[in-house]
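[1] Okay, sequence plus prediction incoming.
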Amino acid sequence: MPDNERRTDQRLERAILELLDRRAASATICPSDAARAAYEGDDDGWRALMEPARRAARRLAAAGEVEITQAGRPIESAEARGPIRIRRTR
């Protein structure tokens, strides 16, 4: 994996955790929140980080740090189709 890709992955993981830290324990975030927080620009370029943000959420879920949810229920990341939310592991 190229260094710039690794740095982006790390920024996204850090953004997810920091955003969740600033919210109530039961709160969720959207991967787009992390993409916007990690994007280093002021245009719509954050949209290119959407899939990397979803992958970052899957890595954090595999590590037991977050849960991926759909319709308010935790799901296995491999089952996720469509919009997801991310929350701290309960």
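    Done, it's in.

[2] From now on I want contacts and neighbour counts done on CA atoms only, so please keep to that.
    OK.

[3] Does E67 belong to a helix, a strand or coil?
    Secondary structure for E67, judged by DSSP: H, G, I helix; E, B strand; the rest coil, is strand.

[4] Could I get the contacting residues of the closest residue to R11 other than its chain neighbours?
    Closest residue to R11 apart from its sequence neighbours, by Cα to Cα, 6 or more residues apart in numbering: A38 at 5.7 Å. Contacts were defined as Cα atoms under 8 Å, 6 or more residues apart in numbering; by that measure A38 touches T8, R11, L12, A15, W46.

[5] Below is an additional structure, to be compared with the one above:
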Amino acid sequence: MPGDPTPGAPSGRPATADVDRRLEASILELLARRAPTSTICPSDAARAVGDADSWRELMEPARRAARRLVDRGRVEITQGGRVVDPAAATGPIRIRLRR
């Protein structure tokens, strides 16, 4: 369940590795439910994993999750409809399945 603490995690917060895995899975799941040409925003994954009060804290972790998925050849990061180098992307990004 989103926001459920992982046993042993400090302060009752989910462990970082667990959140990272959930964000990656969320990105792939959200994209799988959409048309092959569709994109999502990292905030979609952050909202799916976080709760109403914490999803904003997951924005940068969601962007990092997308970059890891790019490294694995699963997704592409775009800006203005063009594929961009994830390391150089600043500002709003979109995520799509690799074509």
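    Ah, there it is. Computed from a predicted structure; not experimentally measured.

[6] Just the TM-score for the two chains, thanks.
    The TM-score (TM-score structural alignment, normalised by the length of the first structure) is 0.93; 87 aligned residues with a Cα RMSD of 1.3 Å.

[7] ok, back up a step: which residue in the second structure lines up with the residue nearest to R11 of the first structure?
    Alignment note: A38 of the first structure maps to V49 in the second structure; criterion TM-score structural alignment.

[8] Contacts only, for E24 of the second structure.
    Here E24 of the second structure is in contact with A62, A65, A66, L69 (Cα under 8 Å, 6+ apart).

[9] Can you tell me what it aligns to in the first structure?
    Using TM-score structural alignment, E24 of the second structure pairs with E13 in the first structure.

[10] Am I right that its match is in a helix?
    Yes. Counting by three-state DSSP, E13 of the first structure falls inside a helix.

[11] Quick check: it vs A38 of the first structure, distance?
    Note on E13 of the first structure: its distance to A38 of the first structure, by Cα to Cα, to the nearest Å, is 9 Å.

[12] and what of I29 of the first structure?
    Taking Cα to Cα, one finds I29 of the first structure at 14 Å from A38 of the first structure.

[13] From E67 of the first structure, how far off is A15 of the first structure?
    Applying Cα to Cα to A15 of the first structure and E67 of the first structure gives a distance of 15 Å.
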